[in-house]
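Undergrad: need a structure here:
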Amino acid sequence: MASQPQVPPPGPPHQDEEKAAHRHHTGSSSSSSLGITPTAPAPVTCPSHTTPRRLTTKIDLHLVPFVIILYLMAFLDRVNIANARAFGLETDLGLSGTQFNTALTIFFVPYILFEIPSNILLKKISPRIWLSGCCIGFGFITMMQGLVQNYAGILTTRFLLGLFECGMFPGCFYLLGMWYRREEAQKRFSLFFSSTSLAGAFGGLLASGLGSMDYMRGYRGWRWIFLIEGAATVVIGAIFLFTFPGFVEEATWLRDDERDYIKARLHADQGHSAAERSITLKDVGKVMSDYKVWLGGFMYFGIIVPAYSYAYFSPTIVQSYGYDKIQTQLHSVPPWAVAFVFAMVIATASDWLKHRFLFTVLPICISISGFAILLNVHDNLPVQYAALVLICMGMYSAMPIQVCWFNMNLGGHHRRAVGSAWQIGFGNIGGIIATYSFVGGDFRKGYIICVSFICLSALSCIIYAVSIMAENRKKANQTLPEGMTEQEKVELGDLNPDFKYML
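TA: A predicted model of the protein is given here:
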């Protein structure tokens, strides 16, 4: 039973949040700037047995660890082929020319094509069943990569890996976005996204250990990398089938009054989510007709090229510095570790200042400086290695800011589900370019390609920032047509004049 409306006592730590939710539900004029509707339900305040901070912590504990572990395993299973390459995968499978690069590329074909359908199915079926099932699928395919015997085998498994993994990233971002207010979302988005950094660091350490199992039971070390990491993923996916969280409306671990309060504060921040209806092809068409959605795609597309170039080829670059196989894996760990710490610092500052744009551009500039060093320094290994650290920490700090910024500026389930999937799907076209950026060991050519695309990302961020500022100014002088129904307002999502975009 939901708690009864109550007047917040003076002075508690959560007074401001309760007032915001109360203003929203009573239809006060101050609430119009938050994108809410005037005929909302009765006032709902924070239940007396808890506080907003404790309730947010409860959400964190029931949601964030699951999405972190899920994407950590997905990213690890995606890029461990780079570690396997250092242990002789190409030689054993008889790969030559650009065949290794093609094996990397084919992963992105289904990954790009099925992002939007995956998010639609996620909402229809539920995150617990859909994401957990996909986890079991890509874990099994990773194990199969450890058993392939030729080029056709690695192509087939990489394609299927992309098919099962396509829903992980946009699905988790979509799920997170439906639980948190915009001003508190970035730390969670970056913590989730930084599982890629943890996967990079953990993958290097794990590969150095698994690689030492070379010829154990007749299997090469690179095969053990796939077999053991894939088996671990399957076990985790099976556990998640019974434990993975869903949307607010599905959370059985919340009391009724807690669920009502969470929905009220999200409604006050983002407007009505329209969680009760299915996503249609008409919704997809409406979202894709918004030019800002395309800008979000280009932001991510530009930064994906250097990001995947680093993930797939940094072990090869480090190995070119003269390290053996084990030392190569160990030296790949520090850049990822630094990237994780820096990403969390940037995310915390971004949430504190309630600003995204500058915290996207600053890390991008750090990455550009790293590429500039590598293009001009060729005989100083400590400086070159430090440049790799700058590149990694810059890119993997900017990416979660971009995704959170764009996603949380989309209002409603249908616009966020389609828009988030589009951004990730379109952006990952850059992954195809990345797989051919360092063909033939021509690192200079690869660095130039990476710098060019990361500059495209920065330019797209600038245009997007200018666009949403112009939209906010336009909305300030815009009113809704008289007679518009509540359902029509809900369908507008962030296009509602009452919804203000976060810069």
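Undergrad: can we go C-alpha only for contacts and neighbour counts from here?
TA: Fine.
Undergrad: could you pull out the buried residues of stretch 41-57?
TA: The neighbour-count check on stretch 41-57 (16 or more other Cα atoms under 10 Å) flags Pro43, Val44, Thr45, Cys46, Pro47, Thr51, Pro52, Leu55 as buried.
Undergrad: ok, now stretch 430-449?
TA: Judged by neighbour count using 16+ other Cα under 10 Å, the buried positions of stretch 430-449 are 430-439, 443, 446-449.
Undergrad: quick one: end-to-end distance for that stretch.
TA: For stretch 430-449, the separation between the terminal residues is 11 Å (Cα to Cα, to the nearest Å).
Undergrad: now it: how far from the chain's centre is it?
TA: Relative to the chain's own centre, stretch 430-449 is displaced by 23 Å; criterion: Cα atoms, centre = their mean, to the nearest Å.
Undergrad: contacts for it, please.
TA: 97-98, 101-102, 104-106, 108, 301-306, 308-309, 312-313, 317, 371, 374-375, 450 (Cα atoms under 8 Å, 6 or more residues apart in numbering).
Undergrad: please provide the structure for the following sequence as well, for comparison with the first:
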Amino acid sequence: MSIPEEKAAQDIERSSSPQLEGKAQVPLYNAHIDVSDIDEKKLIRKIDLALIPWLSVLYLLSFLDRTSIGNARLYGLEDDLNITNTQYLLTLTIFFFSYAIFEVPSNVFLKRLRPSVWLSFLMLFWGVFMTLQGIVTNYRGLLAMRWFLGVFEAGLFPGVNYYLSCWYKRTEFGIRAAVFFSAASISGAFGGLLAAAIAKMDGVGGKPAWAWIFILEGLATVVAGAVSFWIIQDFPDEAKFLTEEERTVVIRRLQGDDQFSAAGEKLKWKYIWSSLVDWKTWIGMLMYAGSVMPLYAFSLFLPTIINQIGYSSTRANLLTVPVYAFACIITCVVGFIADRKGRRGRFNLGLFCLGLAGYIILAVSRKPALSYFATFLATCGIYPVIPNTIAWMSNNVEGSYKRSVSLGMVISFGNINGAVSSNVYRTKDKPWFTLGHGLVLMYICFGILATGYYEWAVNRENQKRARGERDEVISGIDNPNSDEKNGVFENVAEAKREKGDLWSGYKYIL
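TA: You can find the predicted model right below:
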């Protein structure tokens, strides 16, 4: 059965439920406004053009800034600052601690404040600290700059994913998340080219090549952050680039997609608590970590891995470009197909298995050409899995504050595992880095197990709801399946609002 047919069948099933018969749903948003003249397809294209390109640029700069230290390392960073390999690894590690700590609070601030203000503020300041990395003269200075870089970068990735989920239907979100995230793979390709070009400035102004990598990339981020205040749009009910009629259509279509809180929601601690005690949040954290730890290991050490299997520093940077270009393509293709076919869990399992094969080859291969080929396979288990997992988690969490906290927790836990990835590719293990590849394989296995359990559990819950085992008591509705343990409500609208994705009529996406 196709997705449209499956959706129609679900709608028929739900409309015939005793819980829904003769009872008002969520009140029609802006019922007094006529939206008959709005072309929905043109509206979505308008939203895409207003949101996706610039947000992708911001994430490109973000990922470029956090991983450029891997490129800078090839141009004498450790020797000039007189730091050991262990100290270098600690500068990578400290970033992930501050990055993970501030992700959840940042998402709450994003919801409370305007995205145009909060995201621009974060970007401006992480650009400042990125630039300052280029003028440090010792290990302690570099360590401090990496900490603050993590503090201010923390809010962008979880914030933008949550922000996009407030604009699109569940079957539209995956491809947007994939296009946005593909900026990470583009930054990998662009970073290698840019580092090779900037290296030619070695000695200009008395500064080495690695310092200019930090300075120029940081200044670009500062400029982007300053202009973002006028480019980033706010949430749908406040977006100034849309007319009142267009804003109304956006909200109504989200509410029709079981996003009941699309018109706005007041902050209540119970919404945050509901995220903390939701099993989906915790399994999602493990599933996400299964691809994010490999992501950071891959992006931070790919130039070094290629360098150690027989290529010069500049050529190693250039050889990363085709790998990242492939990652970008596969990420977008998977995002597009998964939105239309559904079954995000099946996509995750298949992609994880490809990544598993890639890292097994990297672990056992002793031939540079075969190892280089394996890096392409490895990207399949990393880059497309991340936006697909985020889309899957977002699809199955209702309530704007709950979703912001759940996504923040999932992404935060995944990123704290970046601290692990920073320490597994040790200099003494070169050129084949067996320990690093082995630990990445372990994380991919975690991802496979978590994905399998998550898919089984949400399918089991859907079946229970179809049998009426989760039906609430609704005043005025005679439903033999209703049970007070599932809640007592005046009407269906109240049940939706109070229970979110725990409401008996909410169907999880597999």
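Undergrad: one step back: just the closest of the buried residues of stretch 430-449 of structure 1 to Gly483 of structure 1, please.
TA: The shortest separation between Gly483 of structure 1 and any of the buried residues of stretch 430-449 of structure 1 is 45.3 Å, and it belongs to Gly430 (by Cα to Cα).
Undergrad: that closest one maps to what in structure 2?
TA: Matched by TM-score structural alignment, Gly430 of structure 1 corresponds to Asn417 in structure 2.
Undergrad: and its match, how far from Ile94 of structure 2?
TA: As judged by Cα to Cα, Asn417 of structure 2 and Ile94 of structure 2 stand 11 Å apart.
Undergrad: repeat that for Ser182 of structure 2.
TA: As judged by Cα to Cα, Ser182 of structure 2 and Ile94 of structure 2 stand 25 Å apart.
Undergrad: what's the answer for Ser185 of structure 2, then?
TA: Here the criterion is Cα to Cα. By it, Ser185 of structure 2 lies 23 Å from Ile94 of structure 2.
Undergrad: show me which of the two is the more surrounded one.
TA: Between Ser185 of structure 2 and Ile94, Ser185 has the larger neighbour count (other Cα atoms under 10 Å), namely 26 against 22.
Undergrad: tell me where the stretch 51-200 of structure 2 has helices.
TA: Secondary structure of the stretch 51-200 of structure 2 (DSSP state H, counting those that start in this stretch): helices at 77-81, 85-101, 103-112, 115-132, 139-153, 156-165, 170-198.
Undergrad: just put the ones you listed in TSV and tack on distance to Leu354 of structure 2.
TA: Shown next, in TSV, are the helices of the stretch 51-200 of structure 2 (distance: least, Cα to Cα, whole Å):
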stretch	distance to Leu354 of structure 2
helix 77-81	34
helix 85-101	27
helix 103-112	30
helix 115-132	35
helix 139-153	30
helix 156-165	25
helix 170-198	17
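Undergrad: of the ones you listed, which is nearest Glu245 of structure 2?
TA: Within these, the stretch nearest Glu245 of structure 2 is helix 156-165; the backing value is 19.9 Å (Cα to Cα).
Undergrad: residues in structure 1 aligned with the closest one?
TA: Alignment note (TM-score structural alignment): helix 156-165 of structure 2 is matched to residues 168-177 of structure 1.
Undergrad: what's the matching stretch in contact with?
TA: 63, 67, 70-71, 74, 115, 118-119, 122, 127, 131, 134, 185, 188-189, 246-247, 404, 407-408, 416-417, 420-421, 424.
Undergrad: by how much does that stretch deviate from structure 2 on average?
TA: Superposed on structure 2, stretch 168-177 of structure 1 shows a mean distance of 0.4 Å to its aligned residues (mean Cα distance after the TM-score superposition for structure 1).
Undergrad: pull out the buried residues from that stretch.
TA: Applying a neighbour-count criterion of 16+ other Cα under 10 Å, one finds Met168, Phe169, Pro170, Gly171, Cys172, Phe173, Tyr174, Leu175, Leu176, Gly177 buried in stretch 168-177 of structure 1.
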